[in-house]
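**Q** sequence? don't have it. structure:
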C-alpha cells in the first residue's frame, strides 16, 4: 500500500470504530490523556490538518511550522487550529476528522517526493508525514477506545509500516500493535520498561 493509502485505511478504521460510540459518552476522558474524547478527536483532526498544511507551500520552511493560530478552548485542553462545532454533535465531530484525514491523503498523493518540511522531530517528506498521520490516528483511537469502552486493534501491517518509517530502533520481533503502543509510551513489552519519554524520527532515510 502507498503512504496515502495507509492514512486512508487508518482514518476509515478509526471512524468505523468511533461511530459505534454512545452519543452521550464524548465528555469522558480519553484513556490516560487529560483531554475529553471530544477534545481528543479535535486534536487528532488538527494533527492530520497540520501535517497536510506542512506539505502545502511550494518552498516549505525547514525551521518553523506554517503559522496557523493554535488555541485551547479551556485551561489544560489541546491547542488546536481545528475545532468542531459542538452543535453538530458526534456525527459532525467525526466528519471533521474525516475531512482532515482527506486533506492529508490528498497532499501526500500530490506533493513532490523532493519536498522537505519542518517537524519538531525532524524535517520530513510526504511519506514521513503520512506515517505520522497513521501513528497519530492509531494511538489516539486507542486512547479514545479506552475512554469510550470500544474494542480497537488495528492491522499488523499498518502498524509495521509506521514503525519501520518512524521508529527505526523499535524491536522487530514483537507484535506490531503492542510495539507501537510501547514506542508511544502507552504500554509495555516483555523485558522492556514502559517509556516515560518518546519520539519518532521523521527524517527520510536512504
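**A** Sure thing, it's come through. Not measured: the values here are computed from a predicted model.

**Q** from here on, just use CA atoms for contacts and neighbour counts.
**A** Will do.

**Q** contacts only, for residue 20.
**A** residue 150 (Cα atoms under 8 Å, 6 or more residues apart in numbering).

**Q** that one should be in a strand, yeah?
**A** No: counting by DSSP: H, G, I helix; E, B strand; the rest coil, residue 20 is not part of a strand but coil.

**Q** center of the chain - which residue?
**A** Residue closest to the mean C-alpha point of the chain, counted by Cα atoms, centre = their mean, is residue 136 at 1.6 Å.

**Q** touching, that residue and residue 44? I think so.
**A** Yes: taking contacts as Cα atoms under 8 Å, residue 136 lies within contact range of residue 44: 6.6 Å.

**Q** alongside the first one, take a look at this:
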C-alpha cells in the first residue's frame, strides 16, 4: 500500500498545500495505524470510558468496526440504495450502548476485537477500490461516492482512535497529510490555515481551535465534488 500523499504539493512543514484525492490506500493506512496503536493497550483497560463518549473502549471499537462494515455494505449492492441504509439489524447490548450490527466475541479478548476492526476496515478498502467512481450510495449526510465513503471511514477511524487513546492513555497523532486530504474532501467549511489534525478534532467537536468557537454540533459533506 502507498504511504506517501498523491497529487499533492508539499510545503516546507511537510503538510500538502494542495491535498490530493482520498484513496483506499489512505483508508488502509489509517486502519493499520489505529490497530497498531491500540495493540499497546493493556488487556484490563478496555472497560474504561472512551474519552468524552458514553461508551467504554470495547464498545467504541465495535462501533468503529460497525461503521466501516456499514459503509462497505452501502457500496456492495449492484444497485446501491439511494434513500436508506442496507437493512441489517442494529442493536445495543446494553441501554445506552452503541447500536451495532457488528459485535466482537468477548471470549476472543482484545486480540479478537482488533481483528474484527481490521477485517471491517479491509472490507471497506476493498469496496472503495473495486466500486466504480460513478456509483452513488446513501448516507445520512448526503449520497456519496467510493472516495467519499473511504474518507468517511478515515474520519471515523482517526477520531474514534483519539477517543480510545484518551481512555486507554495511548499516544495518537495521525499523519498531517492524511488529515489534510480528508478535511479537503469532507469538511470544506473548516479553516484552511490551521494544522490538519487539530482542525479535524475541532471539526468533529472534540477540541478547541484558537480563534474559533468550539463546535457543539457538526457534520461532514459527503457529496462528490467537481
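**A** That came through, no problem. These numbers come from a predicted model, not from an experiment.

**Q** that older thread, and the residue nearest to the centre of the first structure, what element?
**A** Using DSSP states H and E, residue 136 of the first structure sits within helix 126-148.

**Q** that helix vs the second structure, mean deviation?
**A** Its matched residues in the second structure lie on average 0.1 Å from helix 126-148 of the first structure after superposition (mean Cα distance after the TM-score superposition for the first structure).

**Q** so where is that helix in the second structure?
**A** Using TM-score structural alignment, the residues of the second structure aligned to helix 126-148 of the first structure are 146-168.

**Q** kindly report the same for stretch 21-36 of the first structure.
**A** Aligning stretch 21-36 of the first structure against the second structure (TM-score structural alignment) gives residues 41-56.

**Q** buried ones in that stretch?
**A** The neighbour-count check on stretch 41-56 of the second structure (16 or more other Cα atoms under 10 Å) flags 41, 46, 48, 49, 50, 51, 55, 56 as buried.

**Q** and if you look at stretch 73-80 of the first structure?
**A** Of all the residues in stretch 73-80 of the first structure, those buried under the rule 16+ other Cα under 10 Å are 78, 79, 80.

**Q** measure the aligned partner of residue 105 of the second structure in the first structure to residue 49 of the first structure for me?
**A** Aligned against the first structure by TM-score structural alignment, residue 105 of the second structure finds its counterpart in residue 85. Taking Cα to Cα, to the nearest Å as the measure, residue 85 of the first structure falls 16 Å from residue 49 of the first structure.

**Q** neighbour count: the two, which is higher?
**A** The residue with more neighbours, out of residue 85 of the first structure and residue 49, is residue 49; 23 against 11, by other Cα atoms under 10 Å.

**Q** for the aligned partner of that one in the second structure, which non-adjacent residue is spatially closest?
**A** Under the alignment (TM-score structural alignment), residue 49 of the first structure maps onto residue 69 of the second structure. Excluding its sequence neighbours, the residue lying closest to residue 69 of the second structure (Cα to Cα, 6 or more residues apart in numbering) is residue 120, at 5.0 Å.
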